[in-house]
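# Task: produce atomic coordinates for the following.
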Amino acid sequence: MHLLFATSIVPDGALASGYEIANAAIIDALRRAGVRVTVIGFIWPGKVPSDPQNTIVLDAVEVRTEGASAWRKLAWLGKAVLSGLTFASVKLRVVSDAEVRAAIERAGPFDGYVLNSVQFAGAFEKVLVDRPFVFVAHNVEHRSAEENAAAAGSALQRWLFRREARLLKVMEERFCGAARFVFTLAEEDRAALGVASDRRSATLPLVTRAQAPTSKAKRHIECDAALIGTWTWQPNRIGLDWFLNKVVPHLKPDFRVRIAGNMPAGVSSPHPGVSFVGRVPDAQAFVRGAAVIPLISTAGSGVQLKTIETFELGLPSVATSRSLRGIGYRPDNCVVTDDPIAFAAALQAAAANACDVDGSAFHRRQLKALDAAIGLGLEKLGAVRQEVAA
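I've put the predicted structure just below:
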């Protein structure tokens, strides 16, 4: 079976975000199942695809809103309003439908699509209806947009997010209804998307790497707690604001918290132990240098890849209940609480008595379940191919 994996950003090997980590896990699982996968989409400027022999790059695009000029943002907004597309999808309309169709034809004969989230699929929906497809819902996007609207700081942002939510709800219903099978990254997202039946969908338990971590070296603790993430993504920003405003004030003054990743303007903390360190060269080394990992999601849907990575590494953690969505197993060294005061107390207790566990069993369990779920979707596409052939 040959499938085209249609995605907004093609893999470049960097795995710099949870979205890219999830994509790599899904593509690897498809290939383990014997599928020939050709990836089609855009690439970050200055990057090259990690698997050029099996990748079709449409163009280089910079789609991050953070850092874009005011003119650029207004241009995107105007184009979105005129076209009726979402803000996220309109950023990808730098090539025409005809150019995308021609690129698809260059891929040669294929059996169907994997439509990876709504951004690319929404931008080029008219092109992507000529084959059967499975749809990968990384999140319940319209729910995330509604939460973003509720947390927005201005009337314009609220209007924009509410508009996105309305359009995304209709789009998700359309893709889920037309898909031969739907993959979600969290169990509760199946019902939220209206595809709770096992005949219609399955949850993909993800991993952050093909092989389980093997490092048995003693950790050198450099700080009490460490967080890393793409904080410019609004659901992550909501969790960070909760942590800084609700949890951090209850930490002792000498409790050291390091926060890595791209930080939006205006984020700060008066706590003397909190430091913002920007980009770090080795994300795994960074988190392994912390006594405990705070898992702070309070918004969004889908799965938290940082939770999965923490469990794979066997690191002590304190998690909100939303941080565990899509994960059926919690190790003994993970404390769960949504109360900010209790969260702070648990962080301090874990840092004082850090206890690692072996995360390899968690990784094996996730990988086995991922491969089984992928097989269910491929069975649906295989049945369609046999019907067409007959």
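# When you work out contacts or count neighbours from here on, use the C-alpha atoms and nothing else.
Fine.
# Quick check: the gap between residue 348 and residue 253.
Distance, residue 348 to residue 253, using CA to CA, to the nearest Å: 11 Å.
# more neighbours, those two?
Just comparing residue 348 and residue 253: by other CA atoms under 10 Å the higher neighbour count belongs to residue 348, 20 against 12.
# quick one, what contacts that one?
Taking CA atoms under 8 Å, 6 or more residues apart in numbering as the criterion, residue 348 is in contact with 224, 251, 255.
# Please enumerate the strands of the stretch 201-350 of the chain.
If DSSP state E, counting those that start in this stretch is used as the criterion, the strands of the stretch 201-350 of the chain fall at 201-203, 223-228, 257-260, 274-278, 290-295, 317-319, 334-336.
# Would you mind giving the orientation angle of the second one with respect to strand 274-278?
This means strand 223-228. Counting by axes from the mean of the first three to the mean of the last three CA atoms, to 10 degrees, strand 223-228 lies at 40 degrees to strand 274-278.
# ok, residues contacting strand 223-228?
Contacts of strand 223-228 (CA under 8 Å, 6+ apart): 255-261, 283, 286-287, 289-295, 347-348, 351.
# Pick the most buried one from the strands of the stretch 201-350 of the chain.
Highest mean neighbour count among the strands of the stretch 201-350 of the chain (mean count of other CA atoms under 10 Å): strand 290-295, with a mean of 28.
# a markdown table for the strands of the stretch 201-350 of the chain, including distance to residue 165?
Converted to a markdown table, the strands of the stretch 201-350 of the chain look like this (distance: least, CA to CA, whole Å):
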| stretch | distance to residue 165 |
| --- | --- |
| strand 201-203 | 22 |
| strand 223-228 | 27 |
| strand 257-260 | 29 |
| strand 274-278 | 31 |
| strand 290-295 | 26 |
| strand 317-319 | 27 |
| strand 334-336 | 30 |
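# One more, please, to line up against the first structure:
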Amino acid sequence: MHLVFATSIVSDGTPKSGYEIANAAILDALARAGCRISVMGFAWKGRAGQTTSEETLVLGELDPRTEAASGSTKLGWLAKAMTRGMTFSSAKMLLASPADVRKALGKLGPVDGVIFNSVQFAGAFRQVFADLPSIYVAHNVEYLSAQQSAAAARGFIEGFMFRREARLLRTLEAELCAQARFVYTLTEEDRQLLGVADENRSAVLPLVAHEPATFSAGPRQTSYDAALIGTWSWAPNRIGLDWFLEEVMPHLPEGFRVAVAGDAPAELAQRYQRVSFVGRVPDAVEFVRSGKVVPLISRAGTGVQLKTIETFELGLPSVATKSALRGISYKPQNCIVADDPRAFAAALLRAAEDPTDLDGRRFHEAQRKALDTAILDGLDEAGFNRRDAAA
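Okay, the predicted model is just below:
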């Protein structure tokens, strides 16, 4: 069974964002199911030569982050989106043309179907794959995330753009679900929101992030009281970070050491001088292990929070909002749930005073087993025969 995994960003072997980590977990599960997978999409700018698989077909190099783009690039994306009636996120994919994608597809030889990985690539090029049966992987309910971002927008133009995205995404997601033989989501709630809750139509993929580290009962060497890492350029993540900085930090004592890793805007470091903004870090696992406790601060978005899964796999103590636990069926004992800012701060203080690590291997193994089962069920329902059973 030969399937094309059509995605916006292809892996270079070192997944950095939650989206890339989720993709790696899904692709590994498909491989364990006995599928031959050809990955098609764009490489991160400057990393095209670092793709690790002969089965990966790179259409070009792209940095899809809006905040990293020049003014002229943003205007080009906007012009394409407006003139072609597509979302801003899909317009970024038009670095290649449909003819380029069709030519690339022809190089792969006989193909039995396509897996559309989220909406961005599909929104630009799904007509190229119109003759192939499809599976759709919904990482989030994108239209709802866009609606939430519109509500939190800091200006009229930003609000207008997010409202436009939400309207177009709602139609696009409905069409992708209707056309797909099967839909994978990352939470049960997303199955309901997308209208595919029937077991013959969809399944939830419980994700894994990393192989958990060997558990050690001894104390960790820490540099901070709390360590957060994320892709803060993504609007739903930024909503959570703003909530933490504006509403939780005032309830923490001056000496409480907080570090934030990831692509946070420069003005945040100037505004919140009590917080250490360390930018991109070479090893995300080592960074979060440098904090006594991990704040899981999601306040918006849909889909599962990969940072929550990573934290539980590592066995690290955490304080989580209810939103950060969406799609997670098991909460370890060293995770405290709090949505009120004052209660969240108090929980962080308690956890940092006496941090207790747990063995995350059982959580990881249960997630992986459930992931393999869900992948196999979806392939069966879609009519894609596998060569082997999952390991």
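# TM-score for the pair, please.
With the length set by TM-score structural alignment, normalised by the length of structure 1, the two chains reach a TM-score of 0.96; 384 aligned residues with a CA RMSD of 1.4 Å.
# can you pull the buried residues of the lengthiest helix in structure 2?
The helix that spans the most residues within structure 2, counting by DSSP state H, is helix 156-179. Buried residues in helix 156-179 of structure 2, counted by 16 or more other CA atoms under 10 Å: 159, 161-166, 168-170, 172-173, 176-178.
# quick one: which of the contacts of residue 348 of structure 1 is nearest residue 278 of structure 1?
When the contacts of residue 348 of structure 1 are compared for distance to residue 278 of structure 1 (CA to CA), residue 224 wins out at 17.6 Å.
# could you pull out the strands for the stretch 51-200 of structure 2?
Under DSSP E, counting those that start in this stretch, the stretch 51-200 of structure 2 gives strands at 56-62, 113-117, 134-138, 182-185.
# Mean distance between the last one and structure 1 after superposition?
If you overlay the two and look at strand 182-185 of structure 2, the average distance to its match in structure 1 is 0.4 Å (mean CA distance after the TM-score superposition for structure 1).
# Kindly report the same for the first one.
Following superposition, strand 56-62 of structure 2 is found to deviate from structure 1 by 1.0 Å on average (mean CA distance after the TM-score superposition for structure 1).
# Then the third one?
The superposed strand 134-138 of structure 2 is, by mean CA distance after the TM-score superposition for structure 1, a mean 0.4 Å from where its aligned residues fall in structure 1.
# Can you name every helix or strand that that strand contacts?
strand 113-117, helix 156-179, strand 182-185 (3 or more CA pairs under 8 Å, 6 or more residues apart in numbering; DSSP states H and E).
# same check, this time on the longest one
When contacts are defined as 3+ CA pairs under 8 Å, 6+ apart, strand 56-62 of structure 2 sits against strand 36-44, helix 98-107.
# Need those in CSV (columns: mean neighbour count).
Below are these laid out as CSV (neighbours: other CA atoms under 10 Å):
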stretch, mean neighbour count
strand 36-44, 22
helix 98-107, 14
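# Which one of the ones you listed lies nearest to residue 317 of structure 2?
The nearest among those, by CA to CA, is strand 36-44 at 32.8 Å.
# List of residues touching that closest one?
1-12, 27, 30-31, 51, 55-63, 108, 121.
# Let's see the PyMOL selection covering just the buried ones among those residues.
With 16+ other CA under 10 Å as the criterion, this PyMOL line picks the buried residues out of those:
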select buried, resi 2+3+4+5+6+7+8+9+10+11+12+27+30+31+51+56+57+58+59+61+62+108+121
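# Can you pick out the ones from the contacts of strand 36-44 of structure 2 that are in helices?
Using DSSP H, these in helices are 27, 30, 31, 121.
# which of those lies closest to residue 82 of structure 2?
residue 121 (17.0 Å).
# Next, the contact list for the closest one, please.
6, 7, 8, 41, 90, 93.
# and in structure 1, which of those residues remain?
Cross-checking the contacts of residue 121 of structure 2 against structure 1 gives 6, 7, 8, 41, 90, 93 as conserved contacts, using both residues aligned by TM-score structural alignment, their matches' CA atoms under 8 Å.
# What distance do you get for the closest residue to the fifth one other than its chain neighbours to residue 316 of structure 2?
Distance criterion CA to CA, 6 or more residues apart in numbering; nearest residue to residue 90 of structure 2, sequence neighbours excluded, is residue 120 at 4.5 Å. Using CA to CA, residue 120 of structure 2 is found at 33 Å from residue 316 of structure 2.
# got it, and residue 11 of structure 2?
For residue 11 of structure 2, the distance to residue 316 of structure 2 equals 27 Å [CA to CA].
# same thing with residue 182 of structure 2?
In this view, residue 182 of structure 2 and residue 316 of structure 2 are 35 Å apart by CA to CA.
# Which one of the two is surrounded by more residues?
The neighbour comparison of residue 182 of structure 2 against residue 316 (other CA under 10 Å) goes to residue 182, with 27 against 23.
# ok, now which ones touch that one?
134, 135, 136, 200, 201, 202, 378, 379, 381, 382.
# picking that back up, burial count for the residue nearest to residue 90 of structure 2?
For residue 120 of structure 2, the count of nearby residues is 24 (other CA under 10 Å).
# wait, it sits on residue 89?
Yes: in terms of CA atoms under 8 Å, residue 120 of structure 2 counts as a neighbour of residue 89; the distance is 5.7 Å.
# returning to what we had before: and the gap between the residue nearest to residue 90 of structure 2 and residue 282 of structure 2?
Residue 120 of structure 2 is 28 Å from residue 282 of structure 2, where distance means CA to CA.
# and what of residue 328 of structure 2?
From residue 328 of structure 2 to residue 282 of structure 2 the distance is 27 Å (CA to CA).
# more neighbours, the two?
residue 328 (17 against 9).
# show me the contacts for the more buried one.
For residue 328 of structure 2, the contact set (CA under 8 Å, 6+ apart) comprises 187, 206, 304, 309.
# since we're on the residue nearest to residue 358 of structure 2 when sequence neighbours are not counted, how many residues are nearby?
Distances taken as CA to CA, 6+ apart place residue 315 nearest to residue 358 of structure 2, at 4.4 Å, with adjacent residues excluded. The burial count assigned to residue 315 of structure 2 is 25, neighbours taken as other CA under 10 Å.
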